[in-house]
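S.K.: The following block contains a protein sequence and its predicted model.
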Amino acid sequence: MRAIGSLLTLLGLLLLLPAMRCQAQTANFATWENDTWFKTDRYYTNAVQFSARSREDTRGEEVRRWTNGACRLLGCSDARFLFTQHSIGQLMYTPADITLRTHQPFDRPWAGLLYAERQWLFLAPDEASLTTLTAQAGVTGRLSLAEPAQKMFHHLFDRPTPQGWDHQVGNTLALLVSAERRAAWPMLSGALAGDLRLHTAGHWRLAAGNLMSYAALGLSVTIGKHLPLVAPAPPGIVNRVGPLDTACRLHWVQCTLVLGAEGRFMAYNLFLQGRPWRDDPGVAPHRWVGELSAGLRLDFPGTRSRAHGPWFAQLRAIRRSAEFRGQAEDRPHIVSSLTLGVDF
């Protein structure tokens, strides 16, 4: 099955974690997203990403000039560098019926992306706001290798062969830059019971590029113990609970729950509209898109060793509204996300 194949890829990436560890690193993790778990096997159908975070500030002169200039505009000039995140990944989109060889003009186009991404995070002096700057570069079309990846997994696990990749969005160099600000909302935060707390944060994000261009607003509610005022978006949930001080009431696992909502105004989406001025398949997008999410992070303090900190797992469910005209409104699209990683 596509889901099992993706999980094997994820586990393969996890084998690289010990080898890529360095003294300044804070975490390595791999994320697998798929919609099969909720029996909505269509549209945004699969993604695998491997990430490494490092406290070491390795920005070169040009990157430092760009991030400093962005922070002057965004009001984070006095913020301290928190960490850099390096990621590589692949994602794919398909129509609802992958067994049709012919073009499906009223369904989501076939599309794939193979990309590398770098993020720089800056924490305000009062630790109540967090700014994230992101630069992503990748390739779409046959260069993304989405077609052979999906066909290989379907062949290995005796699933129907995807037939429509001849109608995918074509090859292009895809670029995306974005800025996000997360800020704590103290008025909607406080103690629940004992050391268990609820923290609320709001965020905005602006993204521009020939991959996507959009503006987003959202909020998140985090429930756990000893939480920071504001934390990165999952899987960046931070839970510094000791082995005997856990929201799960079990000595061998620590828990943090995150609920979120986000709304976006989509100015452009290559995965739906295709490349400008090219003969790509495409559908008419909805400009306003929303999603609800729920995530649970589990930390396992007993897995700590001299070489690394505890391992963690994070599960998320994401329900998205219809992204294009003609998408079945009565069939909600829900994507599951599994992240496995280790802290240092």
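M.R.: Received it, and whenever you're ready, just let me know what you need.

S.K.: can we go C-alpha only for contacts and neighbour counts from here?
M.R.: Fine.

S.K.: Show me what the helix or strand harbouring residue 197 is packed against.
M.R.: Element membership of residue 197, judged by DSSP states H and E, is strand 196-208. Strand 196-208 sits against strand 173-184, strand 190-193, strand 212-225, with contacts defined as 3 or more Cα pairs under 8 Å, 6 or more residues apart in numbering; DSSP states H and E.

S.K.: Contacts for the longest one next, please.
M.R.: It refers to strand 212-225. Residues from elsewhere that reach strand 212-225 (Cα atoms under 8 Å, 6 or more residues apart in numbering): 176, 195-208, 239-241, 245-247, 255-270.

S.K.: immediately after that strand, which helix or strand?
M.R.: Next in line after strand 212-225, if elements are assigned by DSSP H and E, sits strand 254-269.

S.K.: Next, the buried residues of that next one.
M.R.: 254-266, 268-269 (16 or more other Cα atoms under 10 Å).

S.K.: Report the two of these separated the most.
M.R.: 254 and 268 (40.3 Å; Cα to Cα).

S.K.: who's sitting farthest from the centroid in this protein?
M.R.: What lies farthest from the middle of the chain is residue 194; by Cα atoms, centre = their mean that is 32.1 Å.

S.K.: Residue 225 versus that one, what's the distance?
M.R.: Residue 194 sits 9 Å away from residue 225, taking Cα to Cα, to the nearest Å as the criterion.

S.K.: Check which element follows the one helix or strand residue 8 maps to along the chain.
M.R.: Element membership for residue 8, per DSSP H and E: helix 2-14. Later in the chain than helix 2-14, the nearest helix or strand by DSSP H and E is strand 25-34.

S.K.: Could you quantify the relative orientation of the helix or strand just after that following strand and helix 2-14 as an angle?
M.R.: Going down the chain from strand 25-34, the next helix or strand is strand 43-54, by DSSP H and E. Interaxial angle of strand 43-54 relative to helix 2-14 (axes from the mean of the first three to the mean of the last three Cα atoms, to 10 degrees): 10 degrees.

S.K.: take a look at this one as well, against the first:
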Amino acid sequence: MIHAKSARDLAMALVLLVCFSQVAAFDTIQQTDNRYRFVLTNDNDSLALLSTDRLYTNGIRLTMTHNSANQAPIWLQTLGQWLPWFPSHQPTRHAYTIGQSMFTPEDMSQSEFLPDDRLYAGWLYVTTDLSSINDNKFDIFSLTLGIVGPDSQAEASQKGIHQLIGAEDPKGWNNQLDNAVGFNLAYQRSWRVFKVQRNHHSLFDLTPYVSGALGSIYRYAGTGINLRFGPNLMDEYGLPKFQFGLPITNLLALSRSKHFNWYGFSGIEVRYVEHNYFLKGNSALTRQSQIQPNPWIGQFQVGVVFDWSRFSLTLNQMLQTKEYTTQTQAHNIGTLSFSIKY
């Protein structure tokens, strides 16, 4: 991690860089009449079936996905070419995301430092994705840059929302991770290994995958499998992907269906986590912390997608096993995602 008073300036520079790339790409889209999608996503434990206000408690992000092949910025295409396992000479697509995530201890009523509970943490970031689909194989690479700490403005966001809805005021934000700039590289490869069709319509499919991340925020390796079912499945790999604060934006197919469509989905993942900065950051408080991260993490998700010609709505429930040994129970969080297609 990079610790400096100029962390806020660096984070803002990164945001401006991504915004500039989006403007240039948007201009190309307008000239070539290509389509794209804006996706607004909110992860929040108030949307969970087992509603709690703790741990990964909220995440909000806006994604701009381009459906124009090979229109990614040159630097991003070059980065993908450097990866020996990323498919070469295949059409690529890309997306940009800007988001904020916040983490709190299980007990937010205490103002003092809790050595056996996680620290408060905020994460303000930008992500860019590069993806490629080749037959039944889907590869996606993401680069995330952001800032952890007070400059992420997570404290102001949570307190403002709680005041607005009349919820309990979180007391311990003075015990949050220090300002630090972080980065992460993440990769996922998926294979569609099985599907059931009737009258040329896909009704069911199975997609296993492997994934991994390197960087100062997360380092992990994982594997999982997703299934989808519905009356007419679109040929996409857009199943929501949870990282609890680190997004991989699985790019959605931007087909304009003339009729309403829907599908249900479910997935399970097992992950070995070597490093989670939000649990073991390098501030003075984390050196006093007594929590021990669990290296093996399991996740289960279930949800439904409703799709119209111009809009889509996704509802998702995620259950994750305990991230650290003194965590009292597994964590449940819900997601609401709304997208507009052009």
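M.R.: Structure received. Small disclaimer: the values here were computed from a predicted structure and weren't measured.

S.K.: hang on, the earlier thing: please tell me how far the residue farthest from the centre of structure 1 sits from residue 226 of structure 1.
M.R.: Applying Cα to Cα, the value for residue 194 of structure 1 to residue 226 of structure 1 is 11 Å.

S.K.: what about stretch 135-154 of structure 2, start to end distance?
M.R.: 41 Å.

S.K.: what's the offset of it from the middle of its chain?
M.R.: Here stretch 135-154 of structure 2 is found 7 Å from its chain centre; the criterion is Cα atoms, centre = their mean, to the nearest Å.

S.K.: same check, this time on stretch 92-100 of structure 1
M.R.: Chain-centre distance of stretch 92-100 of structure 1: 22 Å, with Cα atoms, centre = their mean.

S.K.: Where does that stretch end up in structure 2?
M.R.: Aligned using TM-score structural alignment, stretch 92-100 of structure 1 spans residues 102-110 in structure 2.

S.K.: which other residues reach that stretch?
M.R.: Contact with stretch 102-110 of structure 2 is made by 53-59, 117-123, 154, 168-172, 245, 278, 327, as judged by Cα under 8 Å, 6+ apart.

S.K.: before we move on, back to that, could you dump the helices and strands packed on strand 196-208 of structure 1 into JSON lines with distance to residue 12 of structure 1 and mean neighbour count added?
M.R.: What follows is these, written out as JSON lines (distance: least, Cα to Cα, whole Å; neighbours: other Cα atoms under 10 Å):
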{"stretch": "strand 173-184", "distance to residue 12 of structure 1": "26", "mean neighbour count": "19"}
{"stretch": "strand 190-193", "distance to residue 12 of structure 1": "40", "mean neighbour count": "12"}
{"stretch": "strand 212-225", "distance to residue 12 of structure 1": "30", "mean neighbour count": "20"}
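
S.K.: Need these in CSV (columns: distance to residue 293 of structure 1).
M.R.: Formatted as CSV, those follow (distance: least, Cα to Cα, whole Å):
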stretch, distance to residue 293 of structure 1
strand 173-184, 17
strand 190-193, 21
strand 212-225, 9
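
S.K.: Of these, give the one that comes closest to residue 135 of structure 1.
M.R.: Residue 135 of structure 1 lies closest to strand 173-184 among these, at 4.6 Å (Cα to Cα).

S.K.: To what extent does stretch 264-272 of structure 2 diverge from structure 1 after superposition?
M.R.: Compared with structure 1 after fitting, stretch 264-272 of structure 2 deviates on average by 0.7 Å (mean Cα distance after the TM-score superposition for structure 1).

S.K.: Onto which residues of structure 1 does that stretch map?
M.R.: Going by TM-score structural alignment: stretch 264-272 of structure 2 matches residues 257-265.

S.K.: ok now that stretch, how far from the chain's centre?
M.R.: Centre-to-centre, stretch 257-265 of structure 1 and its host chain are 12 Å apart (Cα atoms, centre = their mean).

S.K.: With stretch 325-336 of structure 2 instead?
M.R.: 16 Å.

S.K.: residues touching the aligned partner of residue 34 of structure 2 in structure 1, list them.
M.R.: Aligned by TM-score structural alignment, residue 34 of structure 2 pairs with residue 24 of structure 1. Neighbouring residues of residue 24 of structure 1 by Cα under 8 Å, 6+ apart: 54-56.

S.K.: What residues does the residue mapped onto residue 203 of structure 1 from structure 2 make contact with?
M.R.: Counting by TM-score structural alignment, residue 203 of structure 1 corresponds to residue 209 in structure 2. Residue 209 of structure 2 makes contact with 188-191, 223-225, according to Cα under 8 Å, 6+ apart.

S.K.: Also residue 98 of structure 2?
M.R.: Going by Cα under 8 Å, 6+ apart, residue 98 of structure 2 touches 15, 61-63, 124-127.

S.K.: if you set the cut-off to 10 Å instead, what comes out?
M.R.: 15, 18-19, 60-64, 124-128, 144-146, 247 (Cα atoms under 10 Å, 6 or more residues apart in numbering).

S.K.: out of those, which are inside strands?
M.R.: 60-64, 124-128, 144-146 (DSSP state E).

S.K.: any idea how far residue 316 of structure 2 is from the nearest residue in space to residue 50 of structure 2 that is not next to it in sequence?
M.R.: Spatial nearest neighbour of residue 50 of structure 2, chain neighbours left out: residue 332 (6.1 Å); criterion: Cα to Cα, 6 or more residues apart in numbering. Separation of residue 332 of structure 2 from residue 316 of structure 2 (Cα to Cα): 11 Å.
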